[in-house]
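Colleague: Got a predicted structure here, sequence first:
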Amino acid sequence: MSTADPTLQRISTGVPGLDQILDGGLFGGAVYIVRGSPGAGKTILANQVCFHHVGHGGRALFVTLLAESHARMLQHMAGMSFYNAEAIPGSLYYVSAFRTLEDEGLKGLMDLLRREIRSHRASLLVLDGLLAVEETSASDREFRKFIHELQAHAALADCTVLLLTNGSRSEYHPEHTMVDGLITLDDVAYGKRRQRELEIKKFRGSASLRGRHPFRIGTAGIVLFPRVEAFLPSATARAPAARVSTGVPDLDAMMAGGPLRATSTLLLGASGAGKTTLGTSFLSCCSAEEPGLHFGFFETPERLVANAAAIGVELQQSIDAGHLHIVWRPPTEQILDDLGNALLDAVRRHGVKRLFIDSLGGFISAADARDRLPAFFAALTDELRVLGVTTLLAVETPNLVSPEVHMPIAGVSALAENMVLLRFAEYGARLYRLISVLKVRGGGFDPRLREFEISAAGVKLQAGFKGAEDMLFGYGRPAPEAPQDDRSATARHDVLPPERG
């Protein structure tokens, strides 16, 4: 919810995600510093804002204090979708003030800015090279005076100003206390990969989304991805009433009819245990009333459909009918908040009610910090509940056969109402797939440990194991025979193998 004064005019930046972070955009007549190291994206950001501004009826002035020619800078911008050569020099005008600053100092630069703003009727000014102004100033007092005069003229002309700078010669920045906002751009290292991030460190007149927000630079220019846990509101979903089929009738019976609508279910299991099979069975129940989405990382849409068909699960017809949608994001140097925003965008766009995420590992590998993940998933699953989405989330456990179940991150199990465990176990020189329900919020469940098989006919659950114990440890063994009384002491009963059918 905006906290800004409604009488203050907003200026849209046109940078995807930035207006959301700024709670609506920049303010008209305000002065902002955009600070960052070389290559962080300051010049691209400023040009993107300028082209958007003039494209919506405004007029912009881009003043450089650098030795780089405008022709070279615009060559770098020409390949980006926001670039429009027809806007230059009519509504977007580029001026080099490098020589003026060198020859006439700060007074000459200020006179030039006033003259150019007035002659071009600019409502947006970019001054690229504030560091050069600082270095030319004889003292901090003279530098502050320049900023103050520029603020006064910007307010009088109702011209929003962006001051681009690489930084300062010291850690003391007197100009930061004077301007209306401070935006920083960084290129941060996470192990061997790097991620560009933007942070609003100061923003007068309005709330803004705190903290660092990742962004990408591509052919569309800068695209920002607001942190999911920062922008999603805390909301309470209505208590679910109906149950939703998993697509496997025997599993529905174990869960007292299936998971409740608008809840999340974790499918825990090692690689090959059957998580994707159960997820695609769940999506096979999609319809016009219950559109579905597969959000995956490890199988292309073609492979997913083909593998599902091999076990009797038909997905292509639902895709052709528009009832099922597939979003595939290969697990290579993704941005966590890009994934979260893309998932929610697809859910809202298609009105999704059935969602299978395959798997948590794709989000984990994209995380810039592991300690973010519990809050990230808490915000994401809460929003999905509010949207009425029933979610199955595959979670790969690292151990194939073991008496312990290792979660990839702490705290995830608390975010889901239901948990289903898939395991392998050896018994009688054979490997079995086992399934058990660990938790079903809002009702009872069948606690039996059951074998299940995957074949061309789909998923079929067998009866529970009789006469065996320690199956969950991965290495089952026959249970000891019960003590016999005198009447049956002579009767010998063999331990039964696992029940089938």
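Modeller: Noted; the coordinates are in hand. Numbering: from 1, shown residues only.
Colleague: Please make it C-alpha for all contacts and neighbour counts, starting now.
Modeller: Fine.
Colleague: what about the strands in the stretch 201-350 of the chain?
Modeller: 212-218, 221-224, 264-269, 292-296, 324-328 (DSSP state E, counting those that start in this stretch).
Colleague: For the residue positioned nearest the centre of the chain, list the residues it contacts.
Modeller: Geometric centre of the chain, nearest residue: D337, 2.2 Å, by CA atoms, centre = their mean. By CA atoms under 8 Å, 6 or more residues apart in numbering, the contact list for D337 reads P214, F225, P226, R227, V228.
Colleague: If we use 6 Å, what do you get?
Modeller: F225, R227, V228 (CA atoms under 6 Å, 6 or more residues apart in numbering).
Colleague: again with S139
Modeller: Contacts of S139 (CA under 6 Å, 6+ apart): none.
Colleague: For L106, see how far away it is.
Modeller: S139 sits at a distance of 12 Å from L106 (criterion: CA to CA, to the nearest Å).
Colleague: got another, please set it beside the one above:
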Amino acid sequence: MNGRITSGSGPLDVVLGGGLPRDAIVLVMGAPGAGKTIFAQQWIFANATPERSALYLTTVSEPLEKVLRYGQTLSFFDPAAVGRSVWYEDLGRILRDHGLPGVLERVRELIRVRKPAMIVIDSFKAMHPYASRSGAFRPFLHDLAGMLSAFPATSLWVGEYQDDEIQRSPEFAVADAIIALKSVHSAERTSRALQVHKLRGGGYLAGTHSYRLSEDGITVYPRLADPADAGDTGDHDVQSVRIRSGIRALDDMLEDGLCAGSSTLVAGPTGTGKTLMGLHFVFQAVGQGDGAIIATMQEDPSQLERTASQFGWSVKDGNLTVMYRSPVDLNVDQWVYELLDTIETTGASRVLLDSLADLQAAAPDQIRFREYLYSLLHRSSRQGTSLMMTYELPELFGVSKISDVAASHMADNVVLLQYAGITGRMSRALTVLKTRAANHRSGVREFQITTEGIGLVPAQSLSDFVPGQGTPHV
């Protein structure tokens, strides 16, 4: 291999370990509508120049006119480049009239005249039925691959192949790289996933990577799975600097405060004050002139503003960024990258993630959810960004465990909010279950929500806490 050539997408180049292999044969497979043609056109318009032109050959899958008409709706399509650095030709008639030998001869002639640096054949699989006899496709494939290998050009073969054809179709053995585009169904959700099955001469990111299609082409979100640092014991490398949480009730139970860059999980049933506790947390930073982010799937900005105004805050503060996304049709990969980018661009010192349950429900599976969470917590810790996450528990009473929540193991601090019955009345109770690298007061404490925020009830511990509602196991 002679280096790499960009795929036209920076994140996809990351997945490919630097881009597509130059002067190689790349096979792009996927069902109709997966984005193969968009992939191919994005690639040629990102690279083609008059000196290093691109040749786009259609066969009998889609008419050339349709490919061009749809291509013009894409933002990267440059009409001025057509006929100057990007050349289109329909091989359909030659294929119908003269079969595979005619195609081979025409491709040889086009290479001699155009001298392209890039060649696309769309669709390659559609040429299979035009083999004149059984076994005739292999000699054609051998001659075509030999011709392309002798000429310095990168070739992209596009086809509507299924996974089981990788073992059966001879072109997969010839290809230097194989990229699959597919749809993934999880419950009621459908998402798109890209996977590299093969890439000679270089490394690539294994596994599936989410992607989306738009007028800007294919946007890939590389699988977010940060490896542990060398010598990592599993604990986050939180800073030694202590910060106030901004929550009076919690600060009263923390002897040393929270570590800067640490992660805190606030879990509890509905109505216990989880979002309010998160607002205290971020507005503590805003009040100090620091940047903060509310990444919410629970309440839109108008709802947050209504709640915040009751305590003298405003989500319209210039130091606060509200990143609201509906949990309906949420692409978790896209969301995580948007959050990380927002943290970097704003320099936020604190982030409220409200709520973790919505993020968990949108994840394609539990393994991926844990990868997202680990990577998010790990990167936030490295940047010194303190993170608070809310998680809604299903039980209104008798909360006994939160161990099935991945964040309870990964988070540096775990705070439980719950309801308690005290001498015939309902009350809210707070328990600090865990503080990594810091001390805290144990026990279950009653708290109240007033116009001044969340505060502990003086001289009141829940000694008469209703049985069955004790401190759960983490």
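Modeller: Noted; the coordinates are in hand. All values reported here derive from a predicted model rather than from experimental measurement.
Colleague: Quick TM-score on the pair, please.
Modeller: The TM-score (TM-score structural alignment, normalised by the length of structure 2) is 0.91; 463 aligned residues with a CA RMSD of 2.5 Å.
Colleague: Serialize the strands of the stretch 201-350 of structure 1 to TSV and add fields for mean neighbour count and distance to A463 of structure 1.
Modeller: Listed next are the strands of the stretch 201-350 of structure 1 as TSV, based on neighbours: other CA atoms under 10 Å; distance: least, CA to CA, whole Å:
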stretch	mean neighbour count	distance to A463 of structure 1
strand 212-218	19	50
strand 221-224	21	52
strand 264-269	25	20
strand 292-296	25	30
strand 324-328	20	32
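Colleague: Including distance to L449 of structure 1, could those strands go into TSV?
Modeller: Converted to TSV, the strands of the stretch 201-350 of structure 1 look like this (distance: least, CA to CA, whole Å):
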stretch	distance to L449 of structure 1
strand 212-218	44
strand 221-224	47
strand 264-269	14
strand 292-296	28
strand 324-328	32
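Colleague: Quick check: which of those strands is nearest to T280 of structure 1?
Modeller: Of all these, the one in closest proximity to T280 of structure 1, counting by CA to CA, is strand 292-296 (8.2 Å).
Colleague: does the aligned partner of A394 of structure 1 in structure 2 belong to a helix or a strand, and which?
Modeller: Correspondence of A394 of structure 1 to structure 2, assessed by TM-score structural alignment: T390. Assessed by DSSP states H and E, T390 of structure 2 sits inside strand 386-392.
Colleague: what's the angle from that strand to strand 263-268?
Modeller: 20 degrees (axes from the mean of the first three to the mean of the last three CA atoms, to 10 degrees).
Colleague: coming back round to it: counting neighbours, which of the contacts of D337 of structure 1 comes out on top?
Modeller: Neighbour counts for the contacts of D337 of structure 1, by other CA atoms under 10 Å, peak at F225, which reaches 26 neighbours.
Colleague: show me the contacts for that residue.
Modeller: Taking CA under 6 Å, 6+ apart as the test, what F225 of structure 1 contacts is G17, P214, F215, D337, D338.
Colleague: what sits against the second one?
Modeller: With CA under 6 Å, 6+ apart as the criterion, the residues that contact P214 of structure 1 are R196, E197, F225.
Colleague: Next: the last one.
Modeller: With CA under 6 Å, 6+ apart as the criterion, the residues that contact D338 of structure 1 are F225.
Colleague: what's the counterpart of it in structure 2?
Modeller: Using TM-score structural alignment, D338 of structure 1 pairs with Q334 in structure 2.
Colleague: Alright, calling it a day.
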